[in-house]
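Visitor: Sequence and computational prediction follow.
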Amino acid sequence: MVQISRAIVHEIPKGKYSADGEHTVALSSAETTLAPETRRFIEENMLDFGLKSPRQIVEDPDAGSTTPTFIREILSDPDRFVDASQGIALNLHRAQTGNSPSGVLIVATVTDAGSSSVIILKAEHAEGMRLRRVGDEATGRFDLQHLNELIVGNNSRIYKIALLSEATGGVAGDMVDQQNGVAFADFFMSAFLGCRLADNSEVQTRQFMQSAMNWVNKSVPSESDQARYATALIAYMGSPATSFQATEFADQFLEAEVRDDFVRSLPDDVATSVVNKDLALVPGQGAGLRMYAPGVVVSASAVALERGDLEILSEEGQSTTIRIRGSLKRYGLGSAPKG
């Protein structure tokens, strides 16, 4: 369990930083004294709950953030705690995007499994109602009071949390983005924390599938080949294998004369590497394929494609026929597709 040793709170304004902007960071000039119940609430309802499923992050020197330097200062020199935390708060404001809401930044030194770390927690303001009884039980009533600066606990998805410590090669630790799930906000992880994912396989998996599908749509002239390659991509990525390799896919499923062009269309770090497969960021986790025509969208599962339940036939005159094996089970209502 994470235990807080020292803490300080700063208020971060909404929106993107501007040198001449009217909104500035409200900095604390002294540590925040935490009552026992407040400390318990933060430790149990915010930190322990929020850090149940973290992702490992490591310092990225190319990010250009000074936050890792401030982390090292806090861990090595207790007298730098307040000043370094102020620098961290200013870094967050400068890194924010235009739609970033206001909130508070909690910087704390903690012990976790006997080692010292720094917690950085961004919590947005929330709204709620407080129930208050006025008068006695016989003649009294209940009043409701609107509260617009709540910082709530484990029922909310308003936190970004990083638990960082010194490691070989720089600062490293865990991060959770409860707003974006596995799709971490880049401004927070990179521009602010100065870190990157220790394993970004889900990003590389998405890059591979998106780039491969873009290549199918833009570089393959034959509609029958497009259908064959797109179906092969879904089958390849849906296999039980825990990793994938672009050149392996090309060798197994693409005609020899287009393989080099396909590999060149991919990002460099995906084109030649063996990548751990993680479909978390892929729409539908790669479990199906959609086909688009003017006013028409057809969707098929990977299982149906593998069984051959759907056949795409390219005909003369820029005409395509989609043949479904078996009978249609039912029709349903839905929104009209775009385009």
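Guide: Thanks, I have the structure now. Everything numeric here is computed off the predicted structure, so don't read it as measured data. Residues are numbered from 1 along each chain as shown.
Visitor: Could you use CA atoms for every contact and neighbour count after this?
Guide: Noted.
Visitor: Just give the closest residue to V171, not the sequence neighbours.
Guide: Spatially, and ignoring its direct neighbours in sequence, V171 is nearest to E59 (5.2 Å; C-alpha to C-alpha, 6 or more residues apart in numbering).
Visitor: Could you pull up the contacting residues of that neighbour?
Guide: E59 is in contact with P68, G169, G170, V171, A172, G194, C195, R196, counting by C-alpha atoms under 8 Å, 6 or more residues apart in numbering.
Visitor: residues near the fourth one, how many?
Guide: If you count neighbours by other C-alpha atoms under 10 Å, V171 ends up with 21.
Visitor: what about it, which SS state?
Guide: strand (DSSP: H, G, I helix; E, B strand; the rest coil).
Visitor: Need the contacts of E59 in TSV (columns: distance to A95).
Guide: Formatted as TSV, the contacts of E59 follow (distance: C-alpha to C-alpha, whole Å):
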residue	distance to A95
P68	14
G169	24
G170	21
V171	19
A172	19
G194	10
C195	13
R196	15
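Visitor: Just the buried residues from those residues, in ChimeraX please.
Guide: Selection of buried members from those for ChimeraX, criterion 16 or more other C-alpha atoms under 10 Å:
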select :68,171,172,194,195,196
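Visitor: V107: which of the contacts of E59 is nearest?
Guide: V107 lies nearest to P68 out of the contacts of E59, by C-alpha to C-alpha, at 13.1 Å.
Visitor: got another, please set it beside the one above:
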Amino acid sequence: MHLLNFNVDRIIIHQVYRRDPDGNKIVPTQSHEFTNFEQSAMQEFKSRVKDAIGEGSKAVQMEIVNQETNDLPTLVDQLIDKDNVGFAVSSYDIAKKLTEAQQTKSIPGGIVVIFSGTQGSHSKRFLGIIKAEVHSGYEKEINPKTNEISLKFVEELLLTPGTRLYKTAGFFEKFDHNGISENLNDKWIVMVSDYQISKAEGKAAAHYFYSDFLGCGYPETSARTTKQFYESTRLFISEMNATEERKSSLLNALTTYLKVETSSTISSSDFAEKYLDDIDLQDTFTAYMKSTGLPDNAFTKDIEHIEKQLQFRKVNFRSNVKITAPSDVFKDLVIIESIDGDIDASGSPAEWTKVIIKDRIIKQE
């Protein structure tokens, strides 16, 4: 998601709590005043938001599933139109929705940050939600007069470089929304990320956060997008100005990236950073993938449509010679190199391929 001309105009923060030892909900603490960061703190806050759900992030675009009156997407759709007084009051409903969604005692408390603003060349509106989790031993500072968390605590939790226990969602108003459709997916693009889980467990976000709380789900087109990624990357590699050995290595890497790596999200920039060691080539690859219609951001990996292709690596030669092997052994046992062959009529050597298979023959037919 390109967050150009990114402006935040309202921030309000409420506090949510872990359930008590008996599993009962604890009523969240409501804030009544907007949070006003000084300029440097605001820049850091916006930077954190961009890192979480902006271009190049691990955020995943999701679909709005629940659109009834009391569902969070409907609350967001209504909240964005309210004046400051109404925004401050109604934002507390989001904290209550989060409290409802946190149904187990293992889910930590923290603060829920609701903020709005505009972004893009046409200054379209957005509403963002951050849950910043409070780990055990982190001392909360409470204002004795208002019983609300202090701004100092908020700044430390949100802006300290080592603090990244975030779950973040952004509802971005679409440029081409006509105001007629009642389907909220026609009005809003939803980006969701969970820094802690995407790094540790290979998931895009905790289920309670994106489903029970946000009322969203993974797009049904993930399998088609993954297939497009696979086919476009293969084509890019096959047309590279590189040795056959290099191309073979990258095709092995593509299989590993889609089949072996545990992350549930993939992106062109992530593949480029991991497997293309030249910066110019990385830029060329990401630009090429964008030109094919693939999203800039990470998207959910679903190999349903390419599962069979990922099981085997195949190499075909013009003379109808073929080499086929399971993908997991191909990368370890098959070495492909380009070599010079016999001199042709023009005096140039023919392009041949040397294949080394690190195993012995057990049968010929």
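Guide: Great, that's in hand. Quantities reported herein were computed from a predicted structural model and do not represent experimental measurements.
Visitor: how do the contacts of E59 of structure 1 look in structure 2, which are kept?
Guide: Shared with structure 2 under both residues aligned by TM-score structural alignment, their matches' C-alpha atoms under 8 Å, the contacts from the contacts of E59 of structure 1 are P68, G170, G194, C195, R196.
Visitor: which SSE is the first one in?
Guide: P68 of structure 1 belongs to helix 67-76 when elements are defined using DSSP states H and E.
Visitor: how close does that helix sit to structure 2?
Guide: Compared with structure 2 after the fit, helix 67-76 of structure 1 shows a mean deviation of 1.4 Å (mean C-alpha distance after the TM-score superposition for structure 1).
Visitor: In structure 2, which residue range corresponds to that helix?
Guide: Using TM-score structural alignment, helix 67-76 of structure 1 corresponds to residues 72-81 of structure 2.
Visitor: How about the matching stretch, which residues are buried there?
Guide: Using 16+ other C-alpha under 10 Å as the test for burial, stretch 72-81 of structure 2 gives L72, P73, T74, L75, V76, D77, L79, I80.
Visitor: Need the contact partners of that stretch.
Guide: Stretch 72-81 of structure 2 is contacted by residues 64, 66-69, 86-87, 90-91, 94, 97, 116, 125-127, 171, 184, 213-215 when judged by C-alpha under 8 Å, 6+ apart.
Visitor: Look at R224 of structure 2 and tell me its secondary structure.
Guide: Classification of R224 of structure 2 using three-state DSSP returns helix.
Visitor: how many other residues sit next to it?
Guide: Neighbours around R224 of structure 2, by other C-alpha under 10 Å: 16.
Visitor: got it, and E304 of structure 2?
Guide: E304 of structure 2 has 12 neighbouring residues, counting by other C-alpha under 10 Å.
Visitor: That one: what's it in contact with?
Guide: By C-alpha under 8 Å, 6+ apart, the contact list for E304 of structure 2 reads A223.
Visitor: From T225 of structure 2, how far out is it?
Guide: Distance, E304 of structure 2 to T225 of structure 2, using C-alpha to C-alpha, to the nearest Å: 11 Å.
Visitor: same thing with I107 of structure 2?
Guide: Taking C-alpha to C-alpha as the measure, I107 of structure 2 falls 32 Å from T225 of structure 2.
Visitor: ok, the two, which is more surrounded?
Guide: Shown here are I107 of structure 2 and T225; by other C-alpha under 10 Å, T225 has more neighbours (21 against 14).
Visitor: which one in structure 1 is aligned with A132 of structure 2?
Guide: Counting by TM-score structural alignment, the partner of A132 of structure 2 is A123.
Visitor: Its match: neighbouring residues, count only.
Guide: Other residues close to A123 of structure 1 by other C-alpha under 10 Å number 25.
Visitor: Return the residues in contact with it.
Guide: Counting by C-alpha under 8 Å, 6+ apart, A123 of structure 1 touches G103, V104, L105, I151, I158, Y159, K160.
Visitor: leaving aside the residues next to it on the chain, what's closest to it?
Guide: Using C-alpha to C-alpha, 6+ apart, the closest residue to A123 of structure 1 is Y159 (4.9 Å).
Visitor: Just give the number of residues close to that neighbour.
Guide: Residues near Y159 of structure 1, counting by other C-alpha under 10 Å, number 24.
Visitor: That one matches what in structure 2?
Guide: Match for Y159 of structure 1 (TM-score structural alignment): Y166.
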